[in-house]
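# A predicted structure for the sequence below; I have some questions about it.
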Amino acid sequence: MTDIVVPKLNANDTTYTLVEWIVPAGATVGAGDPVATVETSKAAEELPSPGDGVLHHVVAVGAECAPGAVLGRLSPSAAGRDRFPAPEPDGAADRDRFPAPEPDRPVITEPALRVMEEHGIAPSAVRALGRKVVRAADLAPLLPPGAAVPGGTDVLPGAVVPLPGTDGSADDPGSGRRLELPAAQRAVGAVVAESHRTVPAAFVAVKVPLDAAVAHAQALTRRYRRLVGVPELLIAAVGTLLATHPLCFARLVAPGVVHIPGSADVGVTIDVGKGLHVPVLRAVDTSPVRDVAAQLMAHRMTALRGTFRAADLTGATIMLALHTDDDVTHAVPVLLPGTSCALSLAGRQTELFLDAGGAVAQRTVVQLGLAYDHRILNGRDAVAFLRDLSALLQHPTDPD
């Protein structure tokens, strides 16, 4: 028998959820064929078969599984596979409360089943959530305000739970509520904590006149019939500086030793209300603006669908944090561990200035910031990189 083992898909999660078996039990698969989908806090990932054989399911859909756990096994023959019993999900005796999964029905975890029973939540309301796997936290929109989780052992986002040593009443001066953060936010917290713990970061920013870039982006949008904005121009400009500012894309591999990548792969922050993601735009150093715009739009659509895969979120050699609401004047990004620089683009501001003739004029400006690993770069290097980016935005060239 050959084991199908759960790989380590990211540095933040200790368990994943088996969302679906792509191939039914008893089917014959070949090496490399996708057989199952597991969900991390950030992405859904298909797992390939490690070899040829007849598939046996060891773990049931909806179960939590840790890296290194055996999800399934491959037998060289159907007879060999039939020696093993079918997997039984946790709480299988309770499945009469909600029928076994069908194509139009979700898998409901045991904590979620308990919450449904406690609050009288109908299965039809749960199906309307549109999730393949329903956890207790997913039921928060169906609970009345202030509802507490049965037993206090499974805390929902927004659920009120008495703090230790209080009776939970409004008159108790020590009362309050405890919130269970979503898995995606916990993953962000782990990355931020690791960054602050391991990277001696510094920050510098420059003010960039933006009128020429805005006009150029509008012209390219009309030409390509595809949205091109200042972020797309900035990402393309970053790619052109790999050769002249290689340390801004470097990764520290040993004390005093860095690895210079062969391509500029830019991670860009995207948050559409489903958690912060940093998908990666590949080979930006060789991509025209139109291709940069296509990549970024594809990532935005994936964020809306919530279907990022681990491969979409790994391998950045530099990061860009977008904080482009007009009332955001500056932003200090967090360095991703394994990178040396993280750019930030803030909101547009309007200011008065003296033009070349000494007359008062109006212009649009933006703050462009850079957090950098002080083990790899110094302030002079960081400012030179920002000034070159500023020049590219102030004097954009026609890509054609």
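Perfect, I can see it now. Residues are numbered from 1 along each chain as shown.

# going forward, measure contacts and count neighbours with C-alpha atoms only.
OK.

# what's around residue 255, how many residues?
Other residues near residue 255 number 8, with proximity taken as other C-alpha atoms under 10 Å.

# cool, and residue 254?
A count of nearby residues for residue 254, using other C-alpha under 10 Å, gives 8.

# same deal with residue 75?
If you count neighbours by other C-alpha under 10 Å, residue 75 ends up with 22.

# Correct me if wrong: it contacts residue 53.
Yes - shown here, residue 75 and residue 53 form a contact pair, counting by C-alpha atoms under 8 Å, at 5.2 Å.

# next, the one to line up against it:
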Amino acid sequence: MTTTTEQLFHLPDLGEGLTEAEIIEWKVAVGDTVGIDQIVVEVETAKAAVEVPVPYAGIVSHLHAEAGTSVAVGAPLISVGAAPAPAPAAGEPRKTARSAAAEQYREEEQAGSGNVLIGYGTGHAPPSRRRRRRSAAPGTGTQRQAPARPVAAATRPVSADLALRVISPLVRKLARESGIDIALITPSGPRGVIRRCDIEQAIAAAAVEVNVETPPAPVTVVAGAAPVSSAGPDALRIPLRGLRRAVSDKLTRSRQEIPDATTWVDADATGLLEMKNALQAADPEHGIGLLALLARICVAGLRRYPELNSTVDTAAGEIVQFPHVHLGFAAQTDRGLIVPVVRDAHLMTTVELAAEFKRLTGLARTGSLPPDRLTGGTFTLNNYGVFGVDGSAAIINHPEAAIIGFGRVIDKPWVVDGALAVRKVVQISLSFDHRVCDGGAAGGFLRYVADRVENPTTLVADL
């Protein structure tokens, strides 16, 4: 006996608030046979490249998007037709536990977009979802544990009130941002699940009511007004998507929400470079670089000035100071500038910091950083001196409160003990959120960092 049932798999929720992904490469083609949990496509999100497995087994019948196109979370991704299967032996159940789980998962994916929670019993996530949920690296002191995905219990009645609460986080976010009360929505999904299309219909209906009640304002045409765009037909247009779009959104939000200020100072880094060279000569295996030493100084400074290791909770009207330091650092890759996060940097030795910088930079350049290593930073270090520039008024990495930058180290005339000498000088700049502290704290932190750059042996007293 054979079946022609086709199973449709939607682009799943990839976590960290991501709403779309770009198809990089299909690993299968129409007509190929796939198994449960087999990688079928590689996609690129605003955070990293991700391999997506399929939760079904069978024959690929349709690919719903071509390579190079963007797909929204919850949109159709791939269709899989059932492969011919032998008839079950006498007494053998026709539906196995795995096929029942796959059917349940298909219903959940069709009910909404992304990480939809349906059902009212207990159970576990499908294999494809369990595979992508990783805890933080051992030793970081922080673990990310995703809640188990409930499986529907056939013996328990469905509550309409409960169904309204258990919906996709993406759909809930859309309703909240649009001012839609989900309690007034009539769900169209199976078992009373509210789908994204239900919210979109409510938004459209509300817009119609506003247009009926409020007549449009008259449009004034200004003679000789310039066109919206003066670009000619030969202008190169580059889609703003993926990483570039994420960077654009974050930096725009930072400029709109954070009243930032920037202060800077020049420092004699001759002693710091001598320390780096001595450490590398004594222990070439670990290769402690300048970035690790600068990170060690910044972490020590944040312990003394915790105001800069914080964020502003605008909804609660509070400044939140963190007990830990999750240190972000700017890394240039072929995909653009990204900011990997060293979690619990305050618990690491300088050798451990150097190793983690090297590991995360390697993952970033290959596009294989997990999304949780690109978010959650509390303070950012930017070594823009590698680009051959002296200084910069950097934009704060929202929602953090500060970012420190180090320019190139160059030979400059410097007064040492009353005499002019040629020294290795670096410019250090600090951009900070003026809501979390005033110039006294910001200047104190910057001066602390500069003093340790000039006299790195004094750092031992703070370790």
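On my side now, so go ahead. From a predicted model like this one, the values you see are computed outputs, not experimental measurements.

# Next, count neighbours for residue 174 of structure 1.
14.

# List the residues that contact it.
Residues in contact with residue 174 of structure 1 (C-alpha atoms under 8 Å, 6 or more residues apart in numbering) are 163, 165, 166.

# from what I can see, the second one looks like it's in a strand, true?
Yep, that's residue 165 of structure 1 we're talking about. No - counting by DSSP: H, G, I helix; E, B strand; the rest coil, one finds residue 165 of structure 1 to be coil, located in no strand.

# I'd like the distance between the closest residue to it other than its chain neighbours and residue 338 of structure 1.
Using C-alpha to C-alpha, 6 or more residues apart in numbering and skipping residues adjacent in sequence, the residue nearest residue 165 of structure 1 is residue 174, 7.9 Å away. As judged by C-alpha to C-alpha, to the nearest Å, residue 174 of structure 1 and residue 338 of structure 1 stand 42 Å apart.

# now the stretch of helix or strand residue 115 of structure 1 belongs to: which residue numbers in structure 2?
For residue 115 of structure 1, the host element (DSSP states H and E) is helix 110-119. The aligned range for helix 110-119 of structure 1 in structure 2 is empty, by TM-score structural alignment.

# Tell me how many other residues surround residue 237 of structure 1.
The local packing of residue 237 of structure 1 (other C-alpha under 10 Å) involves 22 other residues.

# residues near whichever residue in structure 2 pairs up with residue 332 of structure 1, how many?
Under the alignment (TM-score structural alignment), residue 332 of structure 1 pairs with residue 393 of structure 2. Residues contacting residue 393 of structure 2 under the criterion other C-alpha under 10 Å number 16.

# what's residue 393 of structure 2 in contact with, if anything?
262, 429, 430, 431.

# Translate residue 298 of structure 2 into the numbering of structure 1.
By TM-score structural alignment, residue 298 of structure 2 lines up with residue 238.

# contacting residues for the residue nearest to its match when sequence neighbours are not counted?
In space, and not counting its chain neighbours, residue 238 of structure 1 is closest to residue 389: 6.9 Å by C-alpha to C-alpha, 6+ apart. Residues near residue 389 of structure 1 by C-alpha under 8 Å, 6+ apart: 234, 237, 238.

# Tell me which residue of structure 2 matches up with residue 388 of structure 1.
Checking TM-score structural alignment: residue 388 of structure 1 goes with residue 448.

# Residue 268 of structure 1 contacts residue 320, doesn't it?
Yes - if you go by C-alpha under 8 Å, residue 268 of structure 1 and residue 320 touch, sitting 4.9 Å apart.

# re the thing from before, burial measure for the match of residue 388 of structure 1, as a count.
Applying other C-alpha under 10 Å, we find 19 residues neighbouring residue 448 of structure 2.

# Residue 301 is in contact with that one, correct?
Yes - Residue 448 of structure 2 is within contact range of residue 301, at 6.5 Å (criterion: C-alpha under 8 Å).

# measure the aligned residue in structure 2 for residue 189 of structure 1 to residue 314 of structure 2 for me?
Structural alignment (TM-score structural alignment) places residue 189 of structure 1 against residue 248 in structure 2. Between residue 248 of structure 2 and residue 314 of structure 2 the computed distance is 21 Å (C-alpha to C-alpha).

# now swap in residue 244 of structure 2 and tell me
On the measure of C-alpha to C-alpha, residue 244 of structure 2 and residue 314 of structure 2 end up 26 Å apart.

# How is the match of residue 189 of structure 1 assigned, secondary-structure-wise?
Three-state assignment for residue 248 of structure 2 (three-state DSSP): helix.

# which residues in the stretch 151-300 of structure 1 form helices?
183-198, 211-224, 230-240, 289-305 (DSSP state H, counting those that start in this stretch).

# okay, those helices in TSV with distance to residue 57 of structure 1 next?
Output for the helices of the stretch 151-300 of structure 1, formatted as TSV (distance: least, C-alpha to C-alpha, whole Å):
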stretch	distance to residue 57 of structure 1
helix 183-198	26
helix 211-224	48
helix 230-240	44
helix 289-305	28
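
# mean distance, the host helix or strand of the match of residue 388 of structure 1 to its aligned residues in structure 1?
Taking DSSP H and E as the criterion, residue 448 of structure 2 maps to helix 439-454. Taken over the aligned residues, the distance from helix 439-454 of structure 2 to structure 1 averages 1.2 Å (mean C-alpha distance after the TM-score superposition for structure 1).
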